[in-house]
Each structure stands twice: as C-alpha cells, then as structure tokens.
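Q: below are the sequence and a predicted model for it; my questions follow.
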Amino acid sequence: MDWRAAYPFAFRAGPLVLRFFSHAEADVRKDVASTGVTTVSGRVMVQAPQTGRVTWLGQGERLRVFAGGRVEHDRPDLDDLLAWRRGNLVFRNGRLADIVAEVNRYTTRKIVLSTPRLAGMRLSGIYNFGKEQDFLEILSRLLPLGVIADPSGYRLVPV
C-alpha cells in the first residue's frame, strides 16, 4: 500500500503530534537531544500536546523541540538535510561531537571522543556511508587527533 494515499494521517514523534495533509512529506528525526520535523513537500501541522501549541510548517521549514523545552524554528538546507537518502552526510562547520554522533547512527563500530576538549573542533565535508575507514583517516589528517581501534569501535585522541 502506498502510505501517501492515506491522507490525512497523524502520528506521534517524541513530544510532538504530526498531522500530514494532501501529499505532504517530511523528514522526522528523534534523538536524545531533540525531536524535529522538516517539511519536504506540502504542509505539516505540528502540535505540542503539553502546551497545545500548533505550528504549520510549509516546504523547507523545520521545527525542533530540545530536551528542556527549548523550541527552534528554522529553514535548513534541504539538500544537505536529505543527503542521507543518497548515502551521504553533509557537514558544514559542524562540531566534532555532533558529527561523531551523526556518523554513529550509521555504523556498527562506534566512534567515541576520549576527551571533551575534542568536542568543539570544527569540520566541513561529506561522509559516505560504508566508508568508515576513509572518514577516520580524513579526521586524523584534518584535525590534530589520532584514532585508536579496538574490538568495540574507535577512540579519537588528541595528538
């Protein structure tokens, strides 16, 4: 069955209730830090049941609710956001902690930072799924860090 034929429909994503109308499409993401929805096409109604607040999102708009209640409404670059559909992750001046967290969503051997001082290092680029070794090699060339492999994953260490 084509799920797009079942409009309107609703579902819950973390603290949000999403309602899709007439061929709307959205990218929905929930992780430890936030729940977000970005409208790719059409319009999506987002409701926060705890406050009753309703927000309508048009194409290209994103609403994120962070742990602690902070709300962010913006317009991310859709090509970058949806690069995962093509097997890529795009980073533009991203914090290493955020980049590692995102890459870890797509790997079985996890990458960890050995010290918090690595977290704020900045990096831009495109990471291709399935090329974990290439990603780690690039990190060690672009940033002052080394990579230590063990059976459970990889540890990034300052050099």
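A: Received the coordinates, thanks.
Q: only C-alpha atoms from now on, for both contacts and neighbour counts.
A: Noted.
Q: in this structure, which helix has the most residues?
A: What stands out as the longest helix in the chain, according to DSSP state H, is helix 132-142.
Q: what helices or strands is it leaning on?
A: strand 145-150 (3 or more C-alpha pairs under 8 Å, 6 or more residues apart in numbering; DSSP states H and E).
Q: tell me which helix or strand comes right after the strand it packs on.
A: Of the helices and strands lying after strand 145-150 in sequence (DSSP states H and E), the nearest is strand 153-158.
Q: pretty sure residue 148 is touching residue 156, no?
A: Yes. Here residue 148 reaches residue 156: they are 6.5 Å apart, a contact under C-alpha atoms under 8 Å.
Q: could you check which of these two has the larger neighbour count?
A: Legend: neighbour count by other C-alpha atoms under 10 Å for residue 148 and residue 156, higher for residue 156 (21 against 14).
Q: what is the burial count for residue 28?
A: Using other C-alpha under 10 Å, residue 28 has 15 other residues around it.
Q: ok, residue 82 next?
A: If you count neighbours by other C-alpha under 10 Å, residue 82 ends up with 16.
Q: what does stretch 25-33 rub up against?
A: Contact with stretch 25-33 is made by 13-14, 35-44, 66-67, 82, as judged by C-alpha atoms under 8 Å, 6 or more residues apart in numbering.
Q: buried ones among these?
A: With burial judged by 16 or more other C-alpha atoms under 10 Å, the buried subset of the contacts of stretch 25-33 is 35, 36, 37, 38, 39, 40, 41, 42, 43, 44, 66, 82.
Q: and the residues you listed, which is closest to residue 125?
A: For the buried ones among the contacts of stretch 25-33, the minimum distance to residue 125 (C-alpha to C-alpha) is 14.9 Å, reached by residue 82.
Q: these two touch, right, residue 60 and residue 73?
A: No. If you go by C-alpha under 8 Å, residue 60 and residue 73 don't touch, sitting 10.8 Å apart.
Q: adding another structure so you can compare the two:
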Amino acid sequence: MKISADHRASPSDEPFQQAWVWLRLLTSGDAKAWDVEGFERWLHASPAHESAFRAAKQQWATLKPVAGAALRRMPDAVAARERGKQERSRDLRNRRAFLAAATGAAAVAGVALVYPPAGLWPAAGEWGADYRTATGEQQALELAPRVKVTLNTQTRIRRQGAGGETTGIELLSGEAAVDIDRPATASGGRPFAVVAGPGRSLAEDGRFEVRNLEGKICVTCIEGSARVEHPLGERRLVAHQQLIYDGGTLGLASTVDPAQASAWRKGELVFNNTRLAEVIAEINRYRPGRVLLMNGSVRDMPVSGSFYIASLSEALSLLQRTYDLKARSLPGGLYVLS
C-alpha cells in the first residue's frame, strides 16, 4: 500500500504500535548500542515507520488532559509500575517477546500512562500538581508573604496551607529554590516548609533549595539556616551545607559551593569532577528529547566546567569532541553518543 504524505497513523496500525515500543525502549535507560541500530533500521525501512514515529509523540500528547481521570480508574497503576520494573529487565532479553508483549493498543496505552515516555506528562504519582514547569522552563512564584519560590525545569509542586494561608509546598518532582525575607518583627514569622518524599525542610528566613529526583532528595542551605525533619531523625543545616535523604536513609550535612549548587538560577550548569553519565542525565533534564550515551567506556570519565543552559547543543558538541564520541541525531529529539 502506498503511504500518502498526509497519512496519519492510528493506534490500530502495527507501525504505530511498534513506534511506541521503540520510543519506550529508547527512553527507558535500558537501551544498548544494538537497540539504537535496530531502531534506525526499523525507522528507515518504510515511510510508514517514520510517519508512525512522528505521530506517536503527537498523539500521546493529546492524552495529557484525560490521563488523570484514566489513572483514577486504574487503582492498580502504581503496583503495576513496580511489577513492570521487575518484568522489563527480563522482557528486554528477548526482543521478539518484548515486541509481541506490547503489540496491543490497549497494552501500549496502559504502559504509557504509568511510564510517561520522554516526559510528555507526569507519572502516576505526580498528578494533582498545582504548578509545573516544562523541560527547560523556570518559573518564579510568590506563594506567601515574604516567600518567593522558583521552580526549575521539569518541576511539579502542590501547595500546602492552613487557615487559608500557604504555609509550604510539596515537591512532587524536580527542583525548587525558596527565598524567605527576614520578618519585620523580632518575634519572627511562621516557617515555610517544603515536603519532599518522607521528609520536610523548614526555614523562617534565608535561602534553601530542595531537589527531588527518582526518590532521592537533596537539601541545600544557601543562606541562613534550615531544619530537615525525617522519620530517622532531624538535621540542622547552616549556610553552604547540604544533605541527601530517601525513604531509608538520612545523610549527614556536608559543605558545598553555593555558586555551583545554585548555578541553574543564573542559567548555567556547573560540574566539578562529575561522571559523564551524570552530566548527560542532568542535560536531559533541560533539553527536549533525550541524549543517549551508548559508549560504556566513558561513562565514568570526570567532567569539570560550566555550560549555558541556553546553549546545550554546544555543550554536547564539546563533550563529543573531548571524549572522541560519534554523534547521531534521530527523530523525536533523540541524540546518540557512541
């Protein structure tokens, strides 16, 4: 069958279903070099494949307004996600089995709601956010007297309050900076709280930042002091101190460079002997699409320097030359370094 230029893929089309399998794999973090090569062969094998891959991202974007309602009708969605983590590794060992398992349109829809591809919409646990930022976006909010909250890229928060006043936020994912002016009276003011995961951070004045990525929370005190409360105990941070916690651990305070920690507020990313794999992961938070580092021999190489967020393409070119990598640009904003 001839594919006309205005052909639109539908969820019942086999190429469309295959496109979502490839998109999920390439954005899962489990893709290997041969997966990328296989994707390129599939993509260029037929105009229908290229059309289906473009349509996949466009059509899934239309689910965003209704996905929340769909999830409410799927009480086992979160449990399914945990089961999927265990099953995904086994399924990926057999590409044919993996492709067959995700062939049905209904299966693809359910998977994509729980595993949002390429960050097109929030994951199941992040619905209900009052404020959110897109990839590469930052947003400043005045949520309470004396309090300014700045949201970094890919950040979602929910307001918390009492008596009609906002007393804090819940950081569902991403990164937020809190600036609190000193109270006008010596009696002080009500502390502002940031809940993230199992803990919360509070301050009455000063500046602190909280980052919540994949269940690991990092709290950095820039000015003044902050108190971190956790089921395992309580910590007090003073200026230029940072700690990390998650569901099972509460770290000790360590000294950090506030200029490096807050560089994103000035439009920069600063790295100091950071693993290349971690640098790529950070760039992915700010860049539409996804960068895939397929060369395992350079993943642990140290990177030091600063990059402008507005010029991440130049940063990627520099990393490519520095580590003698090959670069390929693929549809959907995929950029492969191998």
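A: All right, it came through fine. Since the model is a prediction, treat every value here as computed from it, not as a measurement.
Q: before we move on, the earlier item: pull out the buried residues from the longest helix of structure 1.
A: Judged by neighbour count (16+ other C-alpha under 10 Å), helix 132-142 of structure 1 contains these buried residues: 132, 135, 136, 139, 140.
Q: could you dump the residues you listed into JSON lines and include distance to residue 90 of structure 1?
A: As requested, those are exported to JSON lines (distance: C-alpha to C-alpha, whole Å):
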{"residue": "132", "distance to residue 90 of structure 1": "15"}
{"residue": "135", "distance to residue 90 of structure 1": "12"}
{"residue": "136", "distance to residue 90 of structure 1": "15"}
{"residue": "139", "distance to residue 90 of structure 1": "14"}
{"residue": "140", "distance to residue 90 of structure 1": "18"}
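Q: any idea where the helices of structure 2 begin and end?
A: With DSSP H, the ranges of helices along structure 2 come out as 14-26, 33-44, 47-61, 64-72, 77-92, 95-101, 105-114, 258-261, 276-286, 312-322.
Q: which bit of structure 1 covers the longest one?
A: Across structure 1, nothing matches helix 77-92 of structure 2 (TM-score structural alignment).
Q: cool, the second one as well?
A: Mapped onto structure 1 using TM-score structural alignment, helix 33-44 of structure 2 spans no residues at all.
Q: and what of the last one?
A: On structure 1, the counterpart of helix 312-322 of structure 2 by TM-score structural alignment is residues 132-142.
Q: and the matching stretch, how far from structure 2 on average?
A: By mean C-alpha distance after the TM-score superposition for structure 1, the fitted stretch 132-142 of structure 1 averages 1.2 Å away from its aligned residues in structure 2.
Q: tell me how far residue 18 of structure 1 lies from residue 158 of structure 1.
A: According to C-alpha to C-alpha, to the nearest Å, residue 18 of structure 1 and residue 158 of structure 1 sit 43 Å apart.
Q: who has more neighbours out of the two?
A: Each of residue 18 of structure 1 and residue 158 has its neighbours counted (other C-alpha under 10 Å); residue 18 has more, 21 against 14.
Q: now for that one: what does it line up with in structure 2?
A: Checking TM-score structural alignment: residue 18 of structure 1 goes with residue 201.
Q: which residues are in contact with the residue lying closest to that match once chain neighbours are set aside?
A: Spatially, and ignoring its direct neighbours in sequence, residue 201 of structure 2 is nearest to residue 228 (4.4 Å; C-alpha to C-alpha, 6 or more residues apart in numbering). Residue 228 of structure 2 is in contact with 199, 200, 201, 202, 234, 235, 236, 237, counting by C-alpha under 8 Å, 6+ apart.
Q: let me know the closest of these to residue 48 of structure 2.
A: residue 199 (49.0 Å).
Q: contacting residues for the closest one?
A: So residue 199 of structure 2 contacts 228, 229, 230, 231 (C-alpha under 8 Å, 6+ apart).
Q: if I look at it, how far off is residue 131 of structure 2?
A: 20 Å.
Q: number of residues surrounding residue 295 of structure 2?
A: With other C-alpha under 10 Å as criterion, residue 295 of structure 2 counts 16.
Q: which residues touch it?
A: For residue 295 of structure 2, the contacting residues are 33, 325, 337, 338, by C-alpha under 8 Å, 6+ apart.
Q: for the residues you listed, work out which two are farthest apart.
A: 33 and 325 (13.0 Å).
Q: any common contacting residues for these two?
A: Contacts common to residue 33 of structure 2 and residue 325, judged by C-alpha under 8 Å, 6+ apart, are 295, 338.
Q: Serialize the contacts of residue 295 of structure 2 to CSV and add fields for distance to residue 48 of structure 2.
A: CSV is the format used below for the contacts of residue 295 of structure 2 (distance: C-alpha to C-alpha, whole Å):
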residue, distance to residue 48 of structure 2
33, 24
325, 31
337, 26
338, 27
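Q: top of the residues you listed by neighbour count?
A: With neighbours defined as other C-alpha under 10 Å, the most crowded of those is residue 337; it has 20 neighbours.
Q: show me what that one lines up with in structure 1.
A: By TM-score structural alignment, residue 337 of structure 2 lines up with residue 156.
Q: just residue 258 of structure 2 next, same as before
A: In structure 1, residue 258 of structure 2 lines up with residue 78, judged by TM-score structural alignment.
Q: what's around that match, how many residues?
A: For residue 78 of structure 1, the neighbour count with other C-alpha under 10 Å is 16.
Q: could I get the contacting residues of the equivalent of residue 122 of structure 1 over in structure 2?
A: Mapped onto structure 2 by TM-score structural alignment, residue 122 of structure 1 lines up with residue 302. By C-alpha under 8 Å, 6+ apart, the contact set of residue 302 of structure 2 is 272, 273, 274, 275, 276.
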